[in-house]
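Here is a sequence together with a model predicted from it:
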Amino acid sequence: MFTGIVEELGKVQRVSRGSREQRIIISCKSILEDIHLGDSIAVNGVCLTVVEYNTVGFSADVMNETFSRSSLGTLTSGSKVNLERAMASNGRFGGHIVSGHIDGTGIIKSIRRDSNAVWFEIGTDDFILDGIVEKGSIAIDGISLTVAEIGKKTFKVSIIPHTLDVTVLGSKKIGDKVNLENDVIGKYVKKYLT
């Protein structure tokens, strides 16, 4: 389980997609302070398992399913990624419950500055929009955010400068693909009611 509070911006060193191995290698610093084989790390909101690590980064195996259903398939050497270790039971819960199992992807439709905030409008599929509530939580590339507005085919979030500075959202452009995870409690309520 994660909280959606990004700990560090990592950098993709290599993405290998062969017939025998599909792996992503990421350089980072602070999350290496407490990392072990088998640990879960959210990479742009996608829960991956550490299979190797050293003093400059870690590696994780990635399945075809994960590449095709997330934005990880668009990553290349040099891409920046949001990183978060699984929540420690004695840690603060600063965001919301994030599983690291994304529901799908969205496309950035517009980016608009509003004083010190920046509005992002994200287009996505109906089944994801159906699980979003205004003023509720959503994880975009693993970042815990509050939904500010919902339209027929899009939703909007308003981002503060700090979040832009410490996450990949600060470098995103119109047309970029992002990973989306609806609020897990809302998903269970929706499933129960149907």
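That came through fine. Numbering: from 1, shown residues only.

C-alpha only now, for contacts and for neighbours.
OK.

Next, the contact list for Ser16, please.
Going by CA atoms under 8 Å, 6 or more residues apart in numbering, Ser16 touches Gln22, Arg23, Ile24.

Sorry, slip of the keys, the one I care about is Asp103.
Ile128, Asn179, Leu180, Glu181, Asn182.

quick one: the fourth one and Tyr53, what's the gap?
Same thing as Glu181. Taking CA to CA, to the nearest Å as the measure, Glu181 falls 27 Å from Tyr53.

Which residues does stretch 140-157 contact?
In contact with stretch 140-157 (CA under 8 Å, 6+ apart) are residues 3-6, 42-46, 82, 95-96, 98, 100, 119-126, 129, 132-139, 158, 167, 178-181.

for that stretch, how far is the first residue from the last?
For stretch 140-157, the first and last residues are 10 Å from each other (CA to CA).

Then stretch 87-97?
10 Å.

And that stretch, what's buried?
For stretch 87-97, the neighbour count (16 or more other CA atoms under 10 Å) marks Met87, Gly95, His96, Ile97 as buried.

so who does the second one touch?
Contacts of Gly95 were listed using CA under 8 Å, 6+ apart, and they are Thr3, Gly4, Ile5, Ser144, Leu145.

Report the contact partners of the third one.
In this case it means Ile5. Glu84, Gly94, Gly95, Gly142, Ile143, Ser144.

then this one, side by side with the first:
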Amino acid sequence: MFTGLIAELGRVEWVEERTGATRIRVAAPTLAAKLAEGDSIAVSGVCLTALAITPERFEADLAKETIARTSLSRLQPGTVVNLELPTPAGTPLGGHVVQGHVDGVGHVRALKAVAEAAAGESDWLLEFTAPAEVARYVVAKGSITVEGISLTVAAVTHQPGGEASVTIAVIPHTYAVTNLHTLGPGSELNLEADVLAKYSEQRARLERHEASNLSEEMLIAAGF
């Protein structure tokens, strides 16, 4: 489990297509030294397995499913990625519960400074589209994971087709220490909905199903 608090910005050194999987190597001078072979690490919101680790870099395999369903399909040498290690049990939950399981890919509509200010001092507004499989769980003031970052939804407009337009306020610190400052209109974004919203939906669905199966005989047998 992760919390969506980015620990380091990594940089992709190379991408190599291999039989059965695509291998990437990521420079991560801070986190690589903390990894052991087979450890999990979130790369821009995608939980991957660290391989071929050295003190300053690691490698990871991308399955075809990962390539097809995440923004990691756009990786190339020089791409900046958000990195986070799993949260140890018993430590404070600084963001929200993040699984590293991408639900869908959104696209940046705009990323603009709120006010004219010196570099690193302005808030930013990130506007992006969310596909229907993510949009159903997005609510104003709720949590959403964008490129592995735990963020709070400022506004959401649901569209007739099921998609949504989402706006998020980004503080200067988050803009500076994540890969958001490298993105522009049209950039792909890994999106993960709040898992609590998914469980709530499932619970409500099960309750509706149980209610629809009630009969007079069942109520009498239960003492009603």
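Nice, thanks for sending it over. None of these values were measured; they are calculated from a predicted model.

quick one on the thing from earlier: may I see the contacts of Asp103 of the first structure organised as a markdown table, with distance to Ser171 of the first structure added?
Listed next are the contacts of Asp103 of the first structure as a markdown table, based on distance: CA to CA, whole Å:
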| residue | distance to Ser171 of the first structure |
| --- | --- |
| Ile128 | 24 |
| Asn179 | 15 |
| Leu180 | 17 |
| Glu181 | 20 |
| Asn182 | 23 |
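
Out of those, which two sit at the greatest distance?
For the contacts of Asp103 of the first structure, the maximum inter-member distance is 11.2 Å, found between Ile128 and Asn179 (CA to CA).

can you pull out the helices in the second structure?
64-69, 132-135, 172-177, 195-212, 216-221 (DSSP state H).

Next, the distance between the ends of stretch 75-90 of the first structure.
Start-to-end, stretch 75-90 of the first structure (CA to CA) is 33 Å.

likewise stretch 85-100 of the second structure?
Its first and final residues considered, stretch 85-100 of the second structure spans 11 Å by CA to CA.

Could you give the separation of it from the chain centroid?
Mean-position distance between stretch 85-100 of the second structure and its chain equals 13 Å (CA atoms, centre = their mean, to the nearest Å).

Which residue in the second structure occupies the aligned position of Val147 of the first structure?
Taking TM-score structural alignment, the alignment pairs Val147 of the first structure with Val153 from the second structure.

show me where the first structure has strands.
Secondary structure of the first structure, counting by DSSP state E: strands at 8-17, 22-27, 40-43, 46-53, 57-61, 80-85, 104-114, 117-124, 137-140, 143-150, 154-159, 177-182.

I'd like to know which elements the longest one is packed against.
Looking back up the chat, that one is strand 104-114 of the first structure. For strand 104-114 of the first structure, the elements it packs on are strand 117-124, strand 177-182, judged by 3 or more CA pairs under 8 Å, 6 or more residues apart in numbering; DSSP states H and E.

Could you say which one of the ones you listed comes nearest to Gly73 of the first structure?
That would be strand 177-182 among those, by CA to CA, at 10.2 Å.

List of residues touching the closest one?
In contact with strand 177-182 of the first structure (CA under 8 Å, 6+ apart) are residues 44-46, 70-71, 98, 100-108, 128, 131-132, 137-142.

one step back: turn the strands of the first structure into TSV, columns for distance to Leu193 of the first structure.
Formatted as TSV, these follow (distance: least, CA to CA, whole Å):
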stretch	distance to Leu193 of the first structure
strand 8-17	38
strand 22-27	39
strand 40-43	30
strand 46-53	27
strand 57-61	36
strand 80-85	32
strand 104-114	22
strand 117-124	23
strand 137-140	20
strand 143-150	22
strand 154-159	23
strand 177-182	17
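
Of these, which is nearest Asp34 of the first structure?
strand 80-85 (8.9 Å).

need the contact list for Ile171 of the second structure.
Residues near Ile171 of the second structure by CA under 8 Å, 6+ apart: Ser122, Asp123, Trp124.

State the distance from it to Asp123 of the second structure.
5 Å.

residues in contact with the closest residue to Met87 of the first structure other than its chain neighbours?
Residue nearest to Met87 of the first structure in three dimensions, not counting chain neighbours: Phe2, with 5.1 Å by CA to CA, 6 or more residues apart in numbering. By CA under 8 Å, 6+ apart, the contact list for Phe2 of the first structure reads Ala42, Glu84, Arg85, Ala86, Met87, His96, Ile97, Val98, Ser99, Gly100.
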